[in-house]
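J.: Let me see the structure of the following:
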Amino acid sequence: MSPFTSSKIRLTSRPEGKPTPEDFSIDQVAHGELEPGQVRVSNEFISVDPYMRGRMNAGRSYVKPYGLGETITGGAVGRVVQSAADDLPEGTAVLHQHGWTDAVQDDASTFQAVPELDGLPLSLYLGLLGMPGLTAYVGLTRVAELRPGDSLFVSGAAGAVGTAVGQIARQLGAARLIGSAGSAEKVSLLKDKYGFDVALNYRDAPIREQLVRALEHEGVDVFYDNVGGDHLEAALEVMNDFGRLALCGAISSYNATERPAGPDNMGNMVTRRLRMQGFIVAEVASEHPEVTEEFRERMTGWLSAGDVTAEETVVEGLEHTVDAFVDMMRGGNTGKMVVRVG
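T.: Sure thing, here's the model as predicted:
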């Protein structure tokens, strides 16, 4: 259990607008001998996620900002390569939040052992079996309270959370799926692979106009929002009476340097008796302690039966993590964006 060196990606300056590689550094960190209760983990995949952009700012958010000079923490999966902890022997697959690094040494309590599923990669614990999948599930079941027969509109439907939302909604009995995406290829994917009834390219024309035209005077019961801005405005235009809006993210404004304009049709909240709720997945899971295990059991069953498909965009190499993050923020991913470390 000799000392070793790891590579870590740190935040060196707070981005103004879109992040650039100059806002980060890759540094070598030396680690000493393992202490009792510690393990060393070699990462296989690390996650890049939209919420990380908010943590790069100094202002108030629902989670503490990254400090300058700190490693970018977040989801990662790997394997224990050396252990001084009885409950995590060598070879154990683990999920953790140590983030953008090729290897990590820390107390065993900061790692969670995860079962390896036949034929499925560990990266799924960063996607459908991880935070994006759980976010989709709690947003649909505990926030929007999706019911069989509902019509659902998902903004950013080809992303990590969006692809999970559409598939889970279908398993829960949604009657009609409408989704938006940012390219013709993604629109085709939503319709041909994921069974969306309507898929719209928001770059073709204003999404509000496209949505009204596509629905032909029919409304939607549930809106699951990953984008915000013009997509929220579009949804308010087509919601049925007593519709529910679950606000998960607003990626359209994460790199904004000026305050974005608000929807001009908020009056529909009153006239149609709508319910809108923003949510943080960790808080909902804390309020509903049963939901995490419920989600894992159902999602594992759906994956094993082939009822749900994992969509991933895999970038090779720790040194390309920042590129992957920047590309993900401008919609360059389909499904979950992960970085394969090795």
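J.: drop to CA atoms for contacts and neighbour counts, all remaining ones
T.: OK.
J.: what comes into contact with the helix or strand where Met269 lies?
T.: Here Met269 sits within helix 268-271, counting by DSSP states H and E. Outside helix 268-271, the residues within contact range by Cα atoms under 8 Å, 6 or more residues apart in numbering are Leu236, Glu237, Leu274, Arg275.
J.: Please determine how far the last one is located from Pro36.
T.: When Cα to Cα, to the nearest Å is the yardstick, Arg275 and Pro36 sit 51 Å from each other.
J.: In terms of packing, which of these two has more residues around it?
T.: Each of Arg275 and Pro36 has its neighbours counted (other Cα atoms under 10 Å); Arg275 has more, 16 against 12.
J.: mind listing what that one touches?
T.: Phe242, Gly243, Arg244, Leu245, Met269.
J.: Assumed the third one was part of a strand.
T.: If I follow you right, that is Arg244. Yes. Assigned with DSSP: H, G, I helix; E, B strand; the rest coil, Arg244 falls within a strand.
J.: My understanding was that it contacts Arg142; is that so?
T.: No. Here Arg244 lies out of contact with Arg142, judged by Cα atoms under 8 Å, at a distance of 11.3 Å.
J.: More neighbours: which of the two?
T.: More neighbours surround Arg244 than the other of Arg244 and Arg142, with 25 against 15 (other Cα under 10 Å).
J.: need the contact list for that one.
T.: Neighbouring residues of Arg244 by Cα under 8 Å, 6+ apart: Ala144, Glu145, Asp221, Val222, Phe223, Leu274, Arg275, Met276.
J.: Proceed likewise with the subsequent sequence, for comparison:
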Amino acid sequence: MTALLPTATREVRLVTVPEGLPGPEHLAVVERPLTAPGPGQVLVRNRYFLVFPGLRTLIGAEPGAAPLPPIHADDVLFGPAVGEIVAAGAGSPLRPGDAVTHLLGWREHALPAAADCTPLGDVLPDPVAHLSSGVAAYGALTRLADIRPGDTVLVTGAAGAVGTLAGPVARLLGAGRVIGTTRSPAKADRLRTELGYDAVVVADGQSPTPARQLSAAAPDGIDLVVDTVGGEQLTAALEVARRGARFALVGSLAGQLSPHLDGDSAPAEIDTFRVITQGLTLRGYSGADHPGVAEEWAERFGDWLRSGALSFPHVRIRGIERAPRALQELFEGRHFGTVVVELPPQT
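T.: Just a heads-up that it's a prediction; the model follows:
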């Protein structure tokens, strides 16, 4: 069996740490030898891996700046992946043919510990749906912001991986009106026509300010905010929040997508007087603080997908050689929803 295993694989490495946003010139697809799994390890042929803005925060970061290890020059990029086990070392409870998720994406084959892999099971109808970021939206809505029937909900960064699910999920959980923000007029149209957003604010630097647009979109104010952006959009949302509004902060795209910031901050001007007098709450969401949410989300997500109540907007980019460009396209806002690199099944 070992003789039939691949002896080489390809992976995406960081060549140099960029001054601003990472681009294809800072990355390289390189080939390296591949060894058989050792005790407790498994060899996984990756089928899909996630392209996500958090890589901006990790690239060149100082230790402790993020909950994941930093990525330095000559390191392989990493992130959520879905694959199939092709070999298992001694003592592994997993077997060849098992489909799993793990965190060693950005390579054709991975050698994780079996303990670091999660079997897929059949809770979701499509394996790639396991790369959805919807758990953050669901956790924010149900654990932090306590969504209530009839709420007017604002989702910043609504065309991203979290936002394309946050709005529709808020509706399924009882929201009365759902408003989004995006940088693109074309994406605004898709949010309204495909995902049922009632109104969309275009924060492209050319349209009226987000605060003015939000006042028009929500003349009676906003009850709940799922914020994936921070920065100016968070400031604007505070201006139109109703008394007692709840803010769930789940992302910092204003920093991660900016060529002028380091990716580990998204400064926003907070009117503390308004926070106090309006009784507003702002809380940051971390999945580690809410055990059991991932399993609950997966079950509900699977049911909603099968019934047609919910879709999973995503883009599949085929081939590891296109992965560096896919990351640049993510930063440029070229895609709608989740961005996934798909690898051939017999790599």
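J.: And what about Lys187 of structure 2, helix, strand or coil?
T.: Per three-state DSSP, Lys187 of structure 2 ends up helix.
J.: Could you check how many residues crowd around the nearest residue to it once chain neighbours are set aside?
T.: Spatially, and ignoring its direct neighbours in sequence, Lys187 of structure 2 is nearest to Ala159 (6.5 Å; Cα to Cα, 6 or more residues apart in numbering). Residues lying near Ala159 of structure 2 (other Cα under 10 Å) number 28.
J.: And Ala159 of structure 2, how far from Gly337 of structure 2?
T.: 6 Å.
J.: Surely Glu329 of structure 2 forms part of a strand?
T.: No. Read with three-state DSSP, Glu329 of structure 2 is helix and lies in no strand.
J.: Compute the distance between the residue nearest to it when sequence neighbours are not counted and Ala188 of structure 2, please.
T.: Nearest residue to Glu329 of structure 2 in three dimensions, chain neighbours excluded: His335, at 7.1 Å (Cα to Cα, 6+ apart). Distance of His335 of structure 2 to Ala188 of structure 2, computed by Cα to Cα: 13 Å.
J.: Structure 2: matching residues for stretch 319-339 of structure 1?
T.: Matched against structure 2 by TM-score structural alignment, stretch 319-339 of structure 1 falls on residues 321-341.
J.: which residues touch the matching stretch?
T.: Contacts of stretch 321-341 of structure 2 (Cα under 8 Å, 6+ apart): 12, 21-24, 27-29, 48-53, 106, 132-133, 159-164, 183, 187, 257, 312-320.
J.: Spatially central residue for structure 2, please.
T.: By Cα atoms, centre = their mean, structure 2 has its centre lying nearest to Ser133, at 4.4 Å.
J.: Which residue is the nearest non-sequential neighbour of that one?
T.: Val162 (5.4 Å).
J.: List the residues that contact Val44 of structure 2.
T.: Gly83, Glu84, Ile85, Val86, Ala87, His109, Ala110, Leu111, Pro112.
J.: Shared with structure 1, which of those?
T.: For the contacts of Val44 of structure 2, the contacts that persist in structure 1 are Gly83, Glu84, Ile85, Val86, Ala87, His109, Ala110, Leu111, with contact defined as both residues aligned by TM-score structural alignment, their matches' Cα atoms under 8 Å.
J.: returning to that earlier point: can you tell me which two in the contacts of Arg244 of structure 1 are farthest apart?
T.: Glu145 and Leu274 (13.1 Å; Cα to Cα).
J.: Please say which of the two ends up with more neighbours.
T.: Higher neighbour count among Glu145 of structure 1 and Leu274: Leu274, with 18 against 14, using other Cα under 10 Å.
J.: separation between the residue lying closest to Trp304 of structure 2 once chain neighbours are set aside and Glu194 of structure 2?
T.: Closest residue in space to Trp304 of structure 2, ignoring its immediate chain neighbours: Leu310 at 5.2 Å, by Cα to Cα, 6+ apart. Between Leu310 of structure 2 and Glu194 of structure 2 the computed distance is 11 Å (Cα to Cα).
J.: which one of the two has more residues nearby?
T.: The residue with more neighbours, out of Leu310 of structure 2 and Glu194, is Leu310; 17 against 13, by other Cα under 10 Å.
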